[in-house]
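1. Generate coordinates for the sequence data below:
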Amino acid sequence: MSLNFKDGRSDLKRDSLMAEEQALPPSYSVQPPRQEAPEDLSARLARLDLRSSVKNGMNVSADQCTAHLKLLEAFNQLREDIGQIPGLFGIEDPIFENPETPDTHQHVQSPQALAKVRVAEKRWSVYVARAVARFEKWYSTCVPATMGGAPCNRLTGNQFCTVKGLDRVAYHGLPIKQLTLPDQLPPLDVLMVWHSYMLNPRCFFEDCFRYGKLDFFATALPWTAIDPYIDIVTFEFKPSVQAVENFETSTGLCWSNLNDGMEKTFSCPRCLSTISVPWTQGSLWTIANEMTPGNGFADGDFLAHCRVCDTKITHDYLRVLKFKADVQAFMSPSDTPLPGTLLNKDGQPGKLTVLGSPPESFFPNSLLNAGLSHRFLLLLDNPNVSMSDVRSIWEQGLTDKNLVHKAKGVRTRLLPKERLSIRRMMSRYWFNSSPFALDLAGAVIRQGSFVEKMHNIDWLHSPALKSTMERLVQKYQRFFTLMAENPGKVAVPTLDVDLAWHTHQLNPLEYYSYSDKMCYGKYIDHDDKIEETALSDAFTWTSKAYADKYGEPYSECTCWYCEAIRESHTSKLDRFFKPNKVQALEKLHGVEVPSDPLNSPHISAHNAVRDPESEAKQRVKAAELDKAYHKACAKAKKKGKPEPRRDDYFYYYAWGYPMYMPLYYPYGVPVVGGGGFYPADPCMVNTGAGSYGACAAGTCGGMAAAGGACGGGSGGCGGGCGGGGGCGGGGGCGGGGGGCGGGGGC
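-> Model prediction:
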């Protein structure tokens, strides 16, 4: 298809997009008026209006959020079921001589509960790895490479550097009607991966652009097809017989993940012979109270040998091979640019200022053209090469002035945007050997925290479901306006806001259009890797900015953490200069507001990751919160109100078993899994100089290579085609403008 583009957007006034309703939305604690007869709570879930409805320029409705909650509950039920199947994938239940009774009064971790949790999590991690492989097959066979309904080849470097109008290419996709039909729905595990993929907007857009699948980008998750097949009582996903037949015929896979083979098959990269390896092998719970990593394909210590040429294959080697294949594809007639080199810091293809002169994001490809590709191809012939070796070659190339001059054609000094392009490109390979811009298995695992919290809050069974959904949609619109008006800041959502935000992102083209118009050409990302203390700092700013602008508390929760955050940005002068804010806080404490941090709509931290280099920062953050908490206690005591409770220990229920925690920090990383459970730990990064996954020397540092935002306005590298995004900051559920990580900076 021809790649000649014009901007087809209609010129909508910014004021109409940012209009706010005059009346304040009702509190979550306010119940709807009593009816003569109580409504059947389940029956409400079958009467959803899921037609497209634009209000105040935003296509997100309360019923769409409800449908999303139903799908999340289906995911939660699937996760619970898989984790509890005895012996699944050969992962046996731990055996104890003396079964114990959980005692939540003992301030120690129950070894038996810990063992059961770890075993269940390991089964789930293997299931998710298989689901990602199944999604990849469905993506390649059922998602056509089309744009505007016509066949479209992969993007070439020549097109990217010479065709005008590519900065508006997102608007030229048309929804794929076939994917919106009930009989074409994939299984629930494949839907789950598709869902998590869309919740990384820039990565999703980049892949659709690069692979010529822009019609897929224009296709929203088909609520009208999915929702009728989710049981309103059990939340089981029950598709049509025709959907099962169509999926199995088109992909060659079984409908059920568990009915597919127990081995992963692929070709040896050196001799092309077929290799079959178990999905998991040797992973079990030991008497030392730890899970052995295992050496199967879905395990952390994956290791296989080709029986023909004896090539040793590991996860790291597969990542190297992905990079090698991409370099060869760019240097061949197919001319496919490297991933991570197509979108600028604003999340869009850069405009061509001079015909034939590529945007800064294209810089890594220019270095390859200048001669760096020869060094890589010589290096990559060695079967013992690692991704750290690949990083070393990039570092050498960046310090070679002759090479840089040849690549740029002008001065040899590297621009910040060019350094960013190296970081962003490398993030597509660290911990990721898939053809996608991110590790989808890790994305699904991180989303699991949000899914579980939606289950715990249980809005689906609330009598105030409708008003709750309407309120959180309006609150999300305010949140987005806050980002648009504070382009250099970091905004982090609460769980209620995040539900609406996620729902919006599941209509990718509409979300792209809304972000583009609200933020003047910026595509706000939803970064799903943010260092946990940076997440809390950004949440503090968001809470203050929201309360100052709207005169209402941001987090409608009275747990110790939320009280400490509010206290940190509350002044005695507020009573004189911000009386509405003070009255709103008094009202919050005057009604029945949740105080349980596990069941409250406060900070959304499913994207939190831990960095061993940030231990000192974590201690400082804990001390700051402790100080603010004691101030909140003193204020409550002075007013004769109960102090916000903060136990010295806490029990977090994972997989139905109590997990002891010395103290619960809502912004922290979940404690369920660990590095040995997954091919790559989805909740841990290491930004130390020279460590695996860190930035190439001279390009950055910190969270950029792992997926967080990096620095104020330049964005980051990983999670969303740069982790950074939005109007000058790193966007995302934390990805932001200031520092390494953060929220939805605009």
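
2. all contacts plus neighbour counts: C-alpha atoms, from now on.
-> OK.

3. Let me know the secondary structure of the residue most central in space within the chain.
-> Relative to the mean C-alpha position of the chain, the nearest C-alpha, by CA atoms, centre = their mean, is the one of D528, at 3.5 Å. For D528, the assignment made with DSSP: H, G, I helix; E, B strand; the rest coil gives coil.

4. Make sure it is actually in contact with R202.
-> No: between D528 and R202 there is no contact under CA atoms under 8 Å: 11.2 Å.

5. For the comparison step, fold the sequence that follows:
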Amino acid sequence: MSKLLRRVSTTMSDRPPSYVSTDDPPPPLDPAPRALPDFPSTYQVGISRDVRFVGVGDVKSHLVLLGAFRRLRDEVEAGKGGPQAEGGVPLEPKARWAVFVQVAVYRFELLVRALEKSATELGTLTLPLDVALVLHSYLLNPLRYDEDCVRREATPWFGMPNGESLERVARSIDFETMTQRPPSPSDSRRWLKLTLHPYDPLDCFSTINGRQLLGFEEFKDHFVPWVTPEGAGYAQQGFRIEGPNGLTLTHEVLGVAKFVHDFATSVQSDTPVGGTVTSSISAPERTHNSRRAVWVRDRLMKHLQDVKTPLELGTRLGWSQEGLRKMLREALSGRERGVRNIASCYTRGEPFSLDLGSAVLRQGTFIDKMHDLGWTRPGRFDADDTLLQRCVARYHAFLDLMASSPSSFCVPTLDIDLAWHTHQLKPAYKLDTLLATARFVDHDDKVEEGALATGFDVTARAWKSRFGVPYSTCGCPLPSQPPLSRLSAKLGISASARDTFPTSILTTLVPSSEDSDATHPSAHNALVLPDHPQAQRKRAARAAEVDARRRRDDKARRKAGAGEMRDGLPPYEKRAEGLSTRPDAHAYAFLAPVALVPVYYGPMGYPASVGGCAATDGNHASSQTGAACSGGAGRCALFLNPVSFTRSLPR
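-> Next up, the predicted model:
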């Protein structure tokens, strides 16, 4: 399987495969209307029978949230409030949204800390929409979210906000305006008491100019502005501020300081460091049940036994990710996967195992896709929800495919991704996937484009072999086309699921239909490595393959005659010529290079979105710097009893 996933696309020296398989002819463009299928009430997924993990009502509720999130972003980008750039000039729209997201993460952090400090429960409090936006992206990184919850077992009364909180938020949305209705007086008072911030996100954005560095005794008096004329604000790439002991604080330094605190806490209370508890094959409910966490803790304590104080440890690490990774490699005997999992939890100072701000920005691309499809439009599915029924059926088949095959890297289409995201918002997601597939299915939203291209190809061929129907019917060709029988033999796939998932409930509309856009691969802005030689070679090969396909198709049309040239266009080329209202939504299923998206936007350095989407087994794709993706095992207890940098480490 690993060899299969390393396979590269065909190049111009090879004859490009046809955009459709010879044993899989395309449906006619104007068929007779199909009879609507009878969708089953339950499905069989792997070894689980009679299950229905997500329903149409759940998907509709999720779409309401996505529509409200998109409306909130539009309001923020068009607004006049919030921090100002140099010279008092209002921030550009994308920069405004990036800063707003950082404020929302801070508000979510304040809520979490307030709930953790006492036995206070969230109860029936309806979260503000911006905080719900952050929680939504947090839940879409299920391994990280789960481990963060498990590592907080030292505070047994604490309950992390979960998908039930998002359900209350969805019910608070006005369907006509896609805005959140004003909170009740009790919700407004309770929120103010917990966070000391106004409930309304836009009011808060206009009044709060920066944040405190919470969770660190040494930094608690430091107030950091969101933006500065020099680009050194907390929401900017060049964040830096002078700290104690002559230390210049940056996001990297705060991340290493978080590791220092967590290691000191692990020595004192047996709470393991981040990235060591939850994985796709080991998802314990208690940290002491994780053999990996105990093994890593023991190795770290032995390796760092000569370190006397947290300050000494930070200095030894150079307060840098490079120093942290070097130490971890030495302590873990070069186990690179473990090094990546742990170090990726400590890139920033917030008390979460991933960069929630970047996670929100990445998910924004998927929200845009749903908006472009028209699926977030009020009343879109009131009269006919067949598309959502099929979306639910295809998602259960997607899970069944993962359960049936040793393949652990599956790339969803947009409709499957929507149902998958909806399932991840449910508290039962972890147990559901463990029972059905024998592993905790992770959702990796930060995958390099070449890996997505190959993974989508593999997923599409495996789907066709198992269910006997095309995976995607949006009209885009696959990145490559290996012989189906050889692929099936490698994956060990059988056709036994065709009775459980009959053709009528899995096939979608024909390529001439706009609604077939929903079966386009869900790349939502794949991660591009612009300076990575291997990634550049693969990108060039895919671009060459597109050119070869076009020349071949053009030659076939000329041979057919001038009168038939226009009608002879394949569906993906027809979309490119404007027959679709969204031609940019059809980028040849990863064949063409995706647009380069900078990690930071603008000269002042505001974060921009990156990331693709795939199901993984916890072996995460990494960036060129070696940082693990946002989808993996995570971090962290919320600095319970923070240890002073100068205090001696207990032994």
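
6. coming back round to it: so what sits against both of D528 and R202 of the first structure?
-> Shared between the contact lists of D528 of the first structure and R202 (criterion: CA atoms under 8 Å, 6 or more residues apart in numbering) are residues G719, G720.

7. where do the helices sit along the stretch 101-250 of the second structure?
-> With DSSP state H, counting those that start in this stretch, the ranges of helices along the stretch 101-250 of the second structure come out as 129-139, 142-150, 163-171, 185-195, 201-207.

8. Ok, the stretch 351-500 of the second structure next?
-> Using DSSP H, counting those that start in this stretch, helices in the stretch 351-500 of the second structure cover 356-373, 386-404, 414-424, 429-437, 449-467, 484-491.

9. other SSEs contacting the shortest one?
-> It stands for helix 484-491 of the second structure. With contacts taken as 3 or more CA pairs under 8 Å, 6 or more residues apart in numbering; DSSP states H and E, helix 484-491 of the second structure sits against helix 449-467.

10. Read off where the helix it packs on ends up in the first structure.
-> On the first structure, the counterpart of helix 449-467 of the second structure by TM-score structural alignment is residues 532-550.

11. Find the nearest non-adjacent residue to R610 of the first structure, please.
-> Excluding its sequence neighbours, the residue lying closest to R610 of the first structure (CA to CA, 6 or more residues apart in numbering) is M684, at 4.9 Å.

12. in what helix or strand does the alignment partner in the first structure of E322 of the second structure lie?
-> For E322 of the second structure, the aligned position in the first structure is S388, judged by TM-score structural alignment. Using DSSP states H and E, S388 of the first structure maps to helix 387-398.

13. That helix vs the second structure - mean distance after superposition?
-> With mean CA distance after the TM-score superposition for the first structure, helix 387-398 of the first structure departs from the second structure by a mean of 2.7 Å once superposed.

14. Return the list of helices and strands in contact with the next helix or strand after that helix.
-> Using DSSP H and E, the helix or strand that follows helix 387-398 of the first structure towards the C-terminus is helix 401-408. On a contact count with 3+ CA pairs under 8 Å, 6+ apart, helix 401-408 of the first structure meets helix 363-367, helix 387-398.

15. so what corresponds to P187 of the first structure in the second structure?
-> Residue correspondence to the second structure (TM-score structural alignment): P187 of the first structure is matched to P128.
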